[in-house]
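*Asks:* Output the structure for:
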Amino acid sequence: MLPAMIDIGVNLTDKRFADDREAVIERAREAGVSRLILTGTSLECSERALALCERFEGQLYFTAGVHPHHASEFGADSQRALESLAAHPACVAIGETGLDFCRNFSTPAEQTAAFERQLELACSTGLPLFLHEREAHSRQLDMLRACRDDFERAVAHCFTGTREELYGYLDLDLHIGITGWICDERRGAHLLPLLRDIPPGRLLLETDAPYLTPRDLRPKPKSGRNEPAYLPHIARRVASETGETEAALRARVLANSEAFFGL
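*Replies:* Model (predicted):
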């Protein structure tokens, strides 16, 4: 029997799961994905993730954070609300947080301020960071470097960057989250040779569902929606590049995930 898997990044509160969340969780379990970590991208989203975790105790965990797209919503009460969420036993990380200068749905100044507060929270709670970054790598590295001695762990969620960017994170002892982006021959081919550069203990796997459905998945899901049940497909793709058996790869990533999130 293959080792179980943990999907470290699932947007299960997304409206695309509104009609069948329980079925999605069950399909994941049947596929060998026994635990899901729900991504908090706003206070409201984090609170809904917490409620789901209380319904599915032991199967679901969540991150509490404000995504850079929502940084403009980060007000005077946001830090207190995040502190309360972070104290819940099912909360395993602070985030999704970071910088996104690609779309700038919130201004760079708003993003920086919200990120600073969430960095402080990770430092004070000892919880790991669940990081997002787009077109802001240098600035994000500078901010992480400035407080690297004060936070425990961090993962570059949904890493899609260059070799130079990968080594920027690795030099700070960060973990790397890999998604079905590697299954996209148009956009993800550059990542495949980088998989061997990720130290064995720092690789984590995620779907980022309902986004980033693996392009080479057969049969293609009629809805086009990604699900945690497809995580083993990503694991097989990674194993084929690293030269490991699927069982060995899954065992390694399971150990990494449990250690990183304290499960």
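*Asks:* From now on I want contacts and neighbour counts done on CA atoms only, so please keep to that.
*Replies:* Will do.
*Asks:* and residue 115, how many neighbours does it have?
*Replies:* 27 (other Cα atoms under 10 Å).
*Asks:* Now it. Nearest residue, chain neighbours left out?
*Replies:* residue 98 (5.5 Å; Cα to Cα, 6 or more residues apart in numbering).
*Asks:* Show me which strand runs longest in the protein.
*Replies:* For the chain, the longest strand by residue count, based on DSSP state E, is strand 91-100.
*Asks:* contacting residues around the following helix or strand past it?
*Replies:* Using DSSP states H and E, the helix or strand that follows strand 91-100 in sequence is helix 108-125. Contacts to helix 108-125, defined as Cα atoms under 8 Å, 6 or more residues apart in numbering, come from residues 65-66, 68-69, 71-72, 74, 79, 83, 86, 93-95, 97-101, 128-129, 143, 147, 150-152.
*Asks:* Just the buried residues out of those residues, in ChimeraX syntax.
*Replies:* Buried residues within the contacts of helix 108-125, by 16 or more other Cα atoms under 10 Å, are selected in ChimeraX with:
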select :65,66,68,69,71,72,74,79,83,86,93,94,95,97,98,99,100,101,128,129,151,152
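*Asks:* how near is residue 15 to residue 209?
*Replies:* Residue 15 is 12 Å from residue 209, where distance means Cα to Cα, to the nearest Å.
*Asks:* Give me the more crowded residue out of those two.
*Replies:* residue 209 (26 against 10).
*Asks:* I'd say the more buried one and residue 225 touch.
*Replies:* Yes: using Cα atoms under 8 Å, residue 209 is in contact with residue 225, at 7.3 Å.
*Asks:* could you pull out the strands for the protein?
*Replies:* Counting by DSSP E, the strands of the chain are 5-10, 33-38, 60-64, 91-100, 129-134, 154-156, 175-178, 203-205.
*Asks:* Let me have these in a markdown table, extended by distance to residue 260.
*Replies:* As requested, those are exported to a markdown table (distance: least, Cα to Cα, whole Å):
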| stretch | distance to residue 260 |
| --- | --- |
| strand 5-10 | 10 |
| strand 33-38 | 12 |
| strand 60-64 | 13 |
| strand 91-100 | 9 |
| strand 129-134 | 10 |
| strand 154-156 | 8 |
| strand 175-178 | 8 |
| strand 203-205 | 9 |
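*Asks:* Which stretches in the chain count as helices?
*Replies:* Counting by DSSP state H, one finds helices in the chain at the ranges 21-30, 43-55, 78-86, 108-125, 137-146, 163-170, 231-242, 246-261.
*Asks:* right, so of those helices, which gets closest to residue 196?
*Replies:* Ranking the helices of the chain by proximity to residue 196 (Cα to Cα) places helix 231-242 first, at 5.7 Å.
*Asks:* and this one, so I can compare the two:
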Amino acid sequence: MFDIGVNLTSSQFAKDRDEVMSRSVAAGVDGMLLTGTNLHESQQAQALARQYTRCWSTAGVHPHDSSHWQASTEEAIVALAGLPEVVAIGECGLDFNRNFSTPQEQERAFLAQLHIAAELQMPVFMHCRDAHARFLTLLEPWLDKLPGAVLHCFTGSRQEMQECVDRGLYIGITGWVCDERRGLELRELLPFIPAEKLLIETDAPYLLPRDISPKPASRRNEPAWLPHILERIATWRGDDPQHLAAITDDNVRALFGIAF
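*Replies:* From the prediction side, this is the model:
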């Protein structure tokens, strides 16, 4: 099993990162993609991907940090993208839910990163929250120029999912689907995601699955919980977990061009 979304740079992992990685291996996680959400964390993610086996990273700027985008940021992201550990541009996109950066700043940074990905022929690792229509409007002209794209931590509607899949996007599903308070709509659309477009992730240390039993003492999520998320997704889709794990692993290889 491959976890496509791990925020291993988080301070929540500072004291026991080695143990977290050991637990993930013991749980059957064969590889992971470490997420870069700003320039500093992208540099950290790349360094951690070099440090740990079967890890790769992204390089990009999250919409929350888009106000910091400038020419020097672009140059640094391009330099990072040339390193062997970096296999995608992002996390980039739009988040109109919180608007920590203005919509205009978010759009500028998103388009700049789509341009980088197209120029370098790298896939994009994307974020979208409360911005679906504008997100697709900005993305669509680039789709035929990109080798691939994933919308990570998808939490939208069935129609939004279908519109993304129709445009060739992969869909990343997290433990959000295990939350009986807010994940039921997402749970219901799981059977409609084509298996060849499905990817799984923890988004650790965030989104600890609420249906884990017994509940861990800490509310921190870890990559070691990926098998639980996979099993629950498979159940709600009516799939065999091992078969689904094999398919999603193949999807990782196809999108990111990595061997694990």
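*Asks:* TM-score, when you put one on top of the other?
*Replies:* Remark: TM-score between the superposed chains equals 0.97 [TM-score structural alignment, normalised by the length of the second structure]; 258 aligned residues with a Cα RMSD of 0.8 Å.
*Asks:* about what we covered before: after superposition, how close is the longest strand of the first structure to the second structure?
*Replies:* Superposed on the second structure, strand 91-100 of the first structure shows a mean distance of 0.5 Å to its aligned residues (mean Cα distance after the TM-score superposition for the first structure).
*Asks:* Let me know which of the strands of the first structure is tucked in deepest.
*Replies:* strand 60-64 (a mean of 29; mean count of other Cα atoms under 10 Å).
*Asks:* Residues touching that strand, excluding its own?
*Replies:* Counting by Cα under 8 Å, 6+ apart, 35-43, 46, 49-50, 52-53, 82, 85-86, 90-96, 130 sit against strand 60-64 of the first structure.
*Asks:* Distance from it to the middle of the chain?
*Replies:* Relative to the mean C-alpha coordinate of its chain, strand 60-64 of the first structure is positioned 10 Å out (Cα atoms, centre = their mean, to the nearest Å).
*Asks:* That one aligns to what range in the second structure?
*Replies:* Counting by TM-score structural alignment, strand 60-64 of the first structure falls onto residues 55-59 of the second structure.
*Asks:* and what of stretch 193-200 of the first structure?
*Replies:* The aligned range for stretch 193-200 of the first structure is 188-195, by TM-score structural alignment.
*Asks:* Any idea how far apart the tips of that stretch sit?
*Replies:* Using Cα to Cα, the end-to-end distance of stretch 188-195 of the second structure comes out at 15 Å.
*Asks:* quick one: buried residues of it?
*Replies:* For stretch 188-195 of the second structure, by 16+ other Cα under 10 Å, it's 189, 190, 191, 193, 195.
*Asks:* Leaving out the residues flanking it, which one is nearest to the third one?
*Replies:* Counting by Cα to Cα, 6+ apart, residue 237 is the residue found nearest to residue 191 of the second structure once chain neighbours are left out, at 4.6 Å.
*Asks:* any idea what that neighbour aligns with in the first structure?
*Replies:* In the first structure, residue 237 of the second structure lands on residue 242 (TM-score structural alignment).
*Asks:* how many neighbours does that match have?
*Replies:* 17.
*Asks:* From residue 249 of the first structure, how far out is it?
*Replies:* Counting by Cα to Cα - residue 242 of the first structure and residue 249 of the first structure are separated by 9 Å.
*Asks:* cool, residue 199 of the first structure as well?
*Replies:* Counting by Cα to Cα, the gap from residue 199 of the first structure to residue 249 of the first structure is 13 Å.
*Asks:* now residue 30 of the first structure
*Replies:* From residue 30 of the first structure to residue 249 of the first structure the distance is 19 Å (Cα to Cα).
*Asks:* of the two, who's got more company?
*Replies:* Between residue 30 of the first structure and residue 249, counted using other Cα under 10 Å, residue 249 has the larger neighbour count: 21 against 11.
*Asks:* which one is the more buried one nearest to, not counting chain neighbours?
*Replies:* In space, residue 249 of the first structure is closest to residue 239, 6.0 Å off (Cα to Cα, 6+ apart).
*Asks:* Residue 150 of the second structure too?
*Replies:* residue 170 (4.4 Å).
*Asks:* The one you found reaches residue 200, doesn't it?
*Replies:* No: counting by Cα under 8 Å, residue 170 of the second structure stays clear of residue 200, with 10.3 Å between them.
*Asks:* what is in contact with those two at once?
*Replies:* With Cα under 8 Å, 6+ apart, residue 170 of the second structure and residue 200 have no common neighbours.
*Asks:* ok now do residue 101 of the first structure, which residues does it touch?
*Replies:* Taking Cα under 8 Å, 6+ apart, we find residue 101 of the first structure in contact with 108, 134, 135, 136.
*Asks:* What's the first one aligned with over in the second structure?
*Replies:* Residue 108 of the first structure maps onto residue 103 of the second structure when the alignment is built from TM-score structural alignment.
*Asks:* Any figure for the gap between that match and residue 126 of the second structure?
*Replies:* Distance from residue 103 of the second structure to residue 126 of the second structure, by Cα to Cα: 16 Å.
*Asks:* With residue 154 of the second structure instead?
*Replies:* 10 Å.
*Asks:* Quick check: the aligned residue for residue 86 of the first structure in the second structure?
*Replies:* Under TM-score structural alignment, residue 86 of the first structure pairs with residue 81 in the second structure.
*Asks:* surely that match meets residue 74?
*Replies:* No: Residue 81 of the second structure lies out of contact with residue 74 (Cα under 8 Å); the separation is 10.5 Å.
*Asks:* so which of the helices of the first structure comes closest to residue 189 of the first structure?
*Replies:* Of all the helices of the first structure, helix 231-242 comes closest under Cα to Cα, at 11.2 Å.
*Asks:* after superposition, how close is the closest one to the second structure?
*Replies:* Superposed on the second structure, helix 231-242 of the first structure shows a mean distance of 0.7 Å to its aligned residues (mean Cα distance after the TM-score superposition for the first structure).
*Asks:* Could I get the buried residue list for that helix?
*Replies:* Buried positions in helix 231-242 of the first structure, judged by neighbour count with 16+ other Cα under 10 Å: 231, 232, 233, 234, 235, 236, 237, 238, 239, 242.
*Asks:* How about the contacts made by the second one?
*Replies:* The neighbourhood of residue 232 of the first structure, defined by Cα under 8 Å, 6+ apart, consists of 5, 31, 32, 33.
*Asks:* returning to that earlier point: can you put the helices of the first structure in TSV and add distance to residue 220 of the first structure?
*Replies:* Rendered in TSV, the data for the helices of the first structure read as follows (distance: least, Cα to Cα, whole Å):
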stretch	distance to residue 220 of the first structure
helix 21-30	16
helix 43-55	28
helix 78-86	37
helix 108-125	36
helix 137-146	33
helix 163-170	30
helix 231-242	12
helix 246-261	22
